[in-house]
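Q: Dropping the sequence and predicted coords here.
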Amino acid sequence: MRALAASGMALALSACAVGPDYQRPAMDLGQAYKQSSSALQAAVVDAGVNPGWIPAASSAPLRGDWWLLFDDPMLSGLMRDLNSANLNIAQAEAQYRQAQAQLQGARAGFFPTVGASSSASRSGTGSAGSSSGSSSVSNQYSLSGTVSWEPDLWGRISRTVEAGEAGLQAGGADLAATRLSMQSTLAQTYFDLRVTDAERRLLQQTVQAYTQSLALTRNRYDAGIAAQADIETSTAQLENARAQALALDRQRAQLENAIAVLLGRTPAEFSLPETTVAARVPVVPVELPSELLLRRPDVIAAERRTAQANARIGVAQAAWFPNLALTAQGGFRSGQWAQWLTAPASFWSLGPALALTIFDGGAREAQLREARAAYDAQAANYRQTALTALREVEDYLVQLSVLGHEQVVQGRALAAARESLRLTQNQYQAGLIDYLSVVQVETTALNAERSALALVAGRLAASVQLIAALGGGWNPEAGTAGPVPVQEPGAETPPL
């Protein structure tokens, strides 16, 4: 009865958990993004340009398969392969399973430990120097079971489980962050490759045009109306264009190899055919800054690790209190096999054991200070991670706005360069100007064409980076949120 009373008291006390209860560190991220109401954003909209983002209040929020916004079937196929074959994602998944196993091990502390043992021994005694030479031999057989349980009097086990649950949630957020990072890297690499393909086609057309110009210049030289210097200038221009085309071939091969590794394949077994894709910058729904604390995986991971560090303070504080262990043992013990399982051979024991560390040289105090310092470090890391996320969103918002307006201006410059090139070539064919003037205008036109493609690449990359900075539509509760938003009308990027 006394043992049962002690057990009941232990169960009543097990609801007490020492240590601070967790509260998420306060963070003030503001009511809106700085760029959401800027004059620059208004100017871009007034110019009729797709700004690349809109407030989420007027559209559905992002969803997990955010790459569908770009309406590129090849990109969607690559994303499917990435999610199933990327080795970084596989590593993060294994680490998440490891966190699951650790939590299961922590929860095992709530339950009693049951064990069994069986033994058989034969022993003897004798006096070698005695005249009689008598000796005795005996057998011993035993079978026993043991049940032991440590009530969670001070919450050590419950705080350990709390830390394990927070660690598991952080591991899930890490997995989502890794997946989002790999998806973002793949999308940016893919669009870089597509822009590189467009540049290669541009340079192929340029090489053809320069080849025709060289042939025309040679004909004019043969007719005595062009100088040898014009031929050399045209030849140098042609070879420079060929060299730039070769450099793009190298760049494309490297991008293709990078995609192969992202898909968990060797570069030798992967190739991506060249296609013309009508790329356009999608409209990305941007939610309030406070949503970053709930939707961005790395911010959630940092917050959950703060909760984990808080729970470990309770574990360290519980070490100052005594441990109570309830143990029960019973079985059979006999010297004869035939009487092994009989009632007279049975034995049992039941009782609590209380243990308290009196002196440890300050080890527990040091562990407690370490746990509190770890919490402070994690709280600071959480706040820094949230501020970094806020800065990244602001950066990509202004980048999309500026690039959209810049693309409009660059479009006017490109149209003027093309018209200037047409007029200059007509003047050269009419013999009104020398070839050096043509070369200068052709160089300007080529640079304008490549600058336009660079802006296409910049806007596509900024769109992907903004989506990743917003959390990629990841929802720790439901996984995705809402349908894909419909694109608004506006200036579109040229086909790649």
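A: Ah, there it is.

Q: Every contact and neighbour count from this point should use C-alpha atoms.
A: Noted.

Q: which of the residues in the helix or strand where Leu238 lies are buried?
A: Take DSSP states H and E as the rule and Leu238 turns out to sit in helix 228-262. Across helix 228-262, burial judged by 16 or more other Cα atoms under 10 Å covers 230-231, 234-235, 237-238, 241-242, 245, 248, 251-252, 255-262.

Q: Now do the helices in the chain.
A: 2-13, 39-46, 73-85, 87-107, 156-222, 228-262, 292-295, 297-318, 363-429, 435-469 (DSSP state H).

Q: Identify each buried residue in the last one, please.
A: In terms of neighbour count (16+ other Cα under 10 Å), helix 435-469 has its buried residues at 435, 438-439, 441-442, 444-446, 448-469.

Q: what does the fourth one give?
A: Neighbour counts using 16+ other Cα under 10 Å place 87-90, 92-93, 95-96, 99-100, 102-103, 106-107 of helix 87-107 among the buried residues.

Q: Which secondary structure elements does it sit against?
A: helix 156-222 (3 or more Cα pairs under 8 Å, 6 or more residues apart in numbering; DSSP states H and E).

Q: ok, now with 10 Å
A: helix 73-85, helix 156-222, helix 228-262 (3 or more Cα pairs under 10 Å, 6 or more residues apart in numbering; DSSP states H and E).

Q: now for the ones you listed, which one comes closest to Arg364?
A: helix 156-222 (13.7 Å; Cα to Cα).

Q: Let's have the helices of the chain in JSON lines, adding distance to Ser349.
A: Shown next, in JSON lines, are those (distance: least, Cα to Cα, whole Å):
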{"stretch": "helix 2-13", "distance to Ser349": "11"}
{"stretch": "helix 39-46", "distance to Ser349": "80"}
{"stretch": "helix 73-85", "distance to Ser349": "56"}
{"stretch": "helix 87-107", "distance to Ser349": "27"}
{"stretch": "helix 156-222", "distance to Ser349": "26"}
{"stretch": "helix 228-262", "distance to Ser349": "62"}
{"stretch": "helix 292-295", "distance to Ser349": "54"}
{"stretch": "helix 297-318", "distance to Ser349": "29"}
{"stretch": "helix 363-429", "distance to Ser349": "33"}
{"stretch": "helix 435-469", "distance to Ser349": "62"}
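
Q: let's bring in a second model and compare:
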Amino acid sequence: MILRRSPAFASLLALLILGGCAVGPDYQRPDAPVAQAWKTEAGWQASNPRDDELKGAWWKIFDDAELNALQEQALKNGQTMVIAQARVDQARAQANVANSSFFPRIGAQAGTARNRTSADRPLSNYNTPNTSVIQNDFNAAFTVSYELDLFGRVRRQAEGAGATAQQAQADFENTRLVLTAELAADYLVLRQTDAEIDVLQQTLGAQTKALDFISARHELGAASGLDLNQQQGLTAATQTQLTLLRDQRARYQNAIATLVGVPAPDFKLPVNLAVTTVPAISLTAPAALLERRPDIATAERAMAAANAQIGVARSAYFPSLGLSGLYGSDANQLSNLFSAPALLWSIGVSATQTIFDGGRTKANVDFAKAGYQQALGNYRQSVLVAMQEVQDGLNSDVALAQAITSAKVAADSADRSLGLSTDRYQSGITTNLEVVVAQQTFLNYKRQEVQLHGQRLVNTVKLIKALGGGWHAHE
């Protein structure tokens, strides 16, 4: 068969070429409110880039094998990640649905029917009377349909679906970062609680010995009932604090169990009194947060998807054209279905254009524009919040480091005062009230020192999370 070029064929080719155009604005990432530099104290320095820059498994910076194992378990078995992955799979499937519109739809159809026509049906020819006919109808055909994307509606839809899929992937990374940060924070607080429990146990042991000593003296008449009651009250109060701390530890342990995908009754973390050193973190420039924070990437991809919807809405102002074709056969006997007389085919072009819709199209365009402005505001707000979180983390780290130094001095001084007060009481120079006050003061200062160290570790986790963990937009 020889195909001859015709004006209609040339027009169709021209329309296909015009399909490269797309209505609506092309997406460009807008400016964001980014600081020039962080406000930092001496000791902080930017990495640009450095070998010690945070990597994917950022929690390894704490050098804790147990924490590393828990993180791997959470990423593998945690239901939070299962849900996030399912959302990514859904978004990718939607993108594939949108991309399928670039290709023609080819189908096959077949059918059979047996029918009887009415002899009393309206006449189509007054010179020929109608008769009733009973006959079979067998048909089979291939169909083709294709929408010519002249004004980019399909392209904008695919562009938006692609951006949504990328948004879901960034959401997945953000979920991963939030999960690992929450697990690390819970684990470090649990270890802080272990240290506090150890302090209370040691203090309780010393207080119990003091109570035994005072009880013996009281029986001999060398100590008053007031001294005995004071020491009993202090020992009981310390026991109460110890009970509450053990309950708090159990709650953190249960929270960790849920994060790693294990039923809480079946999960147990042994006590670990090893002191975790606060790791050093290399800062990135403020502008790097746009590439390192997955939540910012999520907001930016949402903005790209919203921008594409403007083009989809505007495409309704223009006509839509479709190609359709059919090739098959239709016969009243199955044996004749594929014979030459039964052959049928059709090919056609259809066009639709809205003339009046009461402002519906304009309203849809306005709606899409407003959606983009909302996404733009969310994106810029995400950047501002990111800047705040990093700066808060930097400020808190400096304050906590200074507070830990002061708390250690206070605890050491209180320890020495407790020793002196105990010696003075045993020598009969002072009452037991001085010892009670010294014991309580030491316990408070020592617990404060432990708590501040734990808070600084947790603040480090928050700072790492604020810096985007080990994720990077180009990964």
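A: Now that the structure is in, tell me what you want to look at. It should be emphasised that the depicted structure is a prediction, and the values quoted were computed from it without experimental measurement.

Q: Could I get the TM-score for this pair?
A: After superposition, the two chains reach a TM-score of 0.94 (TM-score structural alignment, normalised by the length of the second structure), with 460 aligned residues with a Cα RMSD of 1.6 Å.

Q: how big is the offset of the helix holding Leu238 of the first structure relative to the second structure?
A: Its matched residues in the second structure lie on average 0.8 Å from helix 228-262 of the first structure after superposition (mean Cα distance after the TM-score superposition for the first structure).

Q: residues in the second structure matched by that helix, start to end?
A: Aligned using TM-score structural alignment, helix 228-262 of the first structure spans residues 225-259 in the second structure.

Q: do stretch 180-187 of the first structure as well
A: Aligned by TM-score structural alignment, stretch 180-187 of the first structure falls on residues 177-184 of the second structure.

Q: circling back: output the buried residues of helix 87-107 of the first structure in JSON lines, with distance to Arg412 of the first structure appended to each entry.
A: As requested, the buried residues of helix 87-107 of the first structure are exported to JSON lines (distance: Cα to Cα, whole Å):
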{"residue": "Leu87", "distance to Arg412 of the first structure": "45"}
{"residue": "Asn88", "distance to Arg412 of the first structure": "44"}
{"residue": "Ile89", "distance to Arg412 of the first structure": "44"}
{"residue": "Ala90", "distance to Arg412 of the first structure": "47"}
{"residue": "Ala92", "distance to Arg412 of the first structure": "47"}
{"residue": "Glu93", "distance to Arg412 of the first structure": "49"}
{"residue": "Gln95", "distance to Arg412 of the first structure": "52"}
{"residue": "Tyr96", "distance to Arg412 of the first structure": "52"}
{"residue": "Ala99", "distance to Arg412 of the first structure": "56"}
{"residue": "Gln100", "distance to Arg412 of the first structure": "58"}
{"residue": "Gln102", "distance to Arg412 of the first structure": "61"}
{"residue": "Leu103", "distance to Arg412 of the first structure": "61"}
{"residue": "Ala106", "distance to Arg412 of the first structure": "66"}
{"residue": "Arg107", "distance to Arg412 of the first structure": "67"}
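
Q: For Pro273 of the first structure, state which of those is nearest.
A: Among the buried residues of helix 87-107 of the first structure, Leu87 lies closest to Pro273 of the first structure (Cα to Cα), at 23.8 Å.

Q: quick one on the thing from earlier: chain center to the helix holding Leu238 of the first structure, what's the gap?
A: 35 Å (Cα atoms, centre = their mean, to the nearest Å).

Q: Can you tell me which helices and strands it packs against?
A: Using 3+ Cα pairs under 10 Å, 6+ apart as the contact test, the elements touching helix 228-262 of the first structure are helix 73-85, helix 87-107, helix 156-222, helix 435-469.

Q: if you set the cut-off to 6 Å instead, what comes out?
A: helix 156-222 (3 or more Cα pairs under 6 Å, 6 or more residues apart in numbering; DSSP states H and E).

Q: Have a look at how far, on average, the helix it packs on is from the second structure.
A: Counting by mean Cα distance after the TM-score superposition for the first structure, helix 156-222 of the first structure comes out at 0.9 Å.

Q: do the same with stretch 403-414 of the first structure
A: Looks like 1.3 Å for stretch 403-414 of the first structure (mean Cα distance after the TM-score superposition for the first structure).

Q: could you give me the residues in the second structure that that stretch aligns onto?
A: The aligned range for stretch 403-414 of the first structure is 400-411, by TM-score structural alignment.

Q: Ok, stretch 326-346 of the first structure next?
A: The aligned range for stretch 326-346 of the first structure is 323-343, by TM-score structural alignment.

Q: List of residues touching that stretch?
A: 136-146, 344-349 (Cα atoms under 6 Å, 6 or more residues apart in numbering).

Q: go on, stretch 88-108 of the second structure?
A: Ala141, Phe142, Thr143, Val144, Ser145, Tyr146, Ala158, Ala161, Gly162, Ala165, Ala168, Gln169.

Q: In JSON lines, list these along with neighbour count and distance to Ala113 of the second structure.
A: Rendered in JSON lines, the data for the contacts of stretch 88-108 of the second structure read as follows (neighbours: other Cα atoms under 10 Å; distance: Cα to Cα, whole Å):
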{"residue": "Ala141", "neighbour count": "17", "distance to Ala113 of the second structure": "15"}
{"residue": "Phe142", "neighbour count": "15", "distance to Ala113 of the second structure": "19"}
{"residue": "Thr143", "neighbour count": "18", "distance to Ala113 of the second structure": "20"}
{"residue": "Val144", "neighbour count": "15", "distance to Ala113 of the second structure": "24"}
{"residue": "Ser145", "neighbour count": "18", "distance to Ala113 of the second structure": "25"}
{"residue": "Tyr146", "neighbour count": "17", "distance to Ala113 of the second structure": "29"}
{"residue": "Ala158", "neighbour count": "24", "distance to Ala113 of the second structure": "41"}
{"residue": "Ala161", "neighbour count": "25", "distance to Ala113 of the second structure": "42"}
{"residue": "Gly162", "neighbour count": "24", "distance to Ala113 of the second structure": "45"}
{"residue": "Ala165", "neighbour count": "25", "distance to Ala113 of the second structure": "46"}
{"residue": "Ala168", "neighbour count": "25", "distance to Ala113 of the second structure": "49"}
{"residue": "Gln169", "neighbour count": "23", "distance to Ala113 of the second structure": "51"}
